[in-house]
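> predicted model and sequence below, questions to follow.
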Amino acid sequence: MQQPAAALTCKWQLWQRTKQKVENLEALGRQRTSDLSAANEKLHAEMAARSPAERVRQAMEVQLPQAQKLEVLG
């Protein structure tokens, strides 16, 4: 009777360790997902902030050659 009880105890301990590892991995996955979501939100905010400045830069790039031509013509 000792051996089946010992085997059962061993299996239970293995199950507990496996369960703990799975819980740890799930928690790590949730944390990484949260971190990625926060980084994604930050990037979207940066893109939104840069968008108007990017349009101004592009407009200036178009105007620059024209201004340079006018400067040469004096």
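The structure has been received and is ready for your questions.

> only C-alpha atoms for contact and neighbour calcs from this point on.
OK.

> now name the helix or strand holding Arg50.
Under the criterion of DSSP states H and E, Arg50 resides in helix 2-73.

> just checking, what packs against that helix?
Applying 3 or more CA pairs under 8 Å, 6 or more residues apart in numbering; DSSP states H and E, one finds that helix 2-73 contacts no other helix or strand.

> quick one: distance of it to the chain centre.
Distance of helix 2-73 from its chain centroid, counting by CA atoms, centre = their mean, to the nearest Å, is 0 Å.

> gap between the residue nearest to the spatial centre of the chain and Glu61?
Residue closest to the mean C-alpha point of the chain, counted by CA atoms, centre = their mean, is Leu36 at 2.5 Å. Distance check for Leu36 against Glu61: by CA to CA, to the nearest Å, it reads 35 Å.

> use this one as the comparison:
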Amino acid sequence: MANTPDIKTLDWTKIFNGVALLLCCLSLAFIALYLRPVAQWATNQNVCVAQEVAKSQAPISWGVRKCNGRSKVYQVK
């Protein structure tokens, strides 16, 4: 009976690692949720730039400025 495990002994290292892993997973989930609007904005920017470049045959940098509302500041002459 010397090899029987003691039920009252807890392995605190495993408990701490499990809690830390759970907190990391929750943190990454919150970060992913809060970055969703940024991902949607980036997709919209890509579509806008592609349309502006195709429509005006201008360089990509011009399409980026136009989609950001700065085309009047940086007019190509």
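Sure thing, it's come through. If you're wondering where the values come from, they're calculated on a predicted model, not measured in any experiment.

> what residue of structure 2 matches up with the residue nearest to the centre of structure 1?
Residue correspondence to structure 2 (TM-score structural alignment): Leu36 of structure 1 is matched to Leu21.

> equivalent analysis for Val62 of structure 1, please.
That one, Val62 of structure 1, aligns with Val47 by TM-score structural alignment.

> how many residues are close by the alignment partner in structure 1 of Thr9 of structure 2?
Superposed on structure 1 with TM-score structural alignment, Thr9 of structure 2 falls opposite Glu23. Glu23 of structure 1 sits with 12 neighbouring residues when counted by other CA atoms under 10 Å.

> what does Lys66 of structure 2 give?
For Lys66 of structure 2, using other CA under 10 Å, the count is 19.

> could you do Glu41 of structure 1 as well?
12.

> contacts only, for it.
By CA atoms under 8 Å, 6 or more residues apart in numbering, the contact set of Glu41 of structure 1 is empty.

> for Cys48 of structure 2, same thing?
63, 67.

> ok, 7 Å please
Cys67 (CA atoms under 7 Å, 6 or more residues apart in numbering).

> could you check how far it is from Trp62 of structure 2?
For Cys48 of structure 2, the distance to Trp62 of structure 2 - CA to CA - is 11 Å.

> and for Val38 of structure 2?
For Val38 of structure 2, the distance to Trp62 of structure 2 - CA to CA - is 22 Å.

> cool, Gly18 of structure 2 as well?
Separation of Gly18 of structure 2 from Trp62 of structure 2 (CA to CA) stands at 51 Å.
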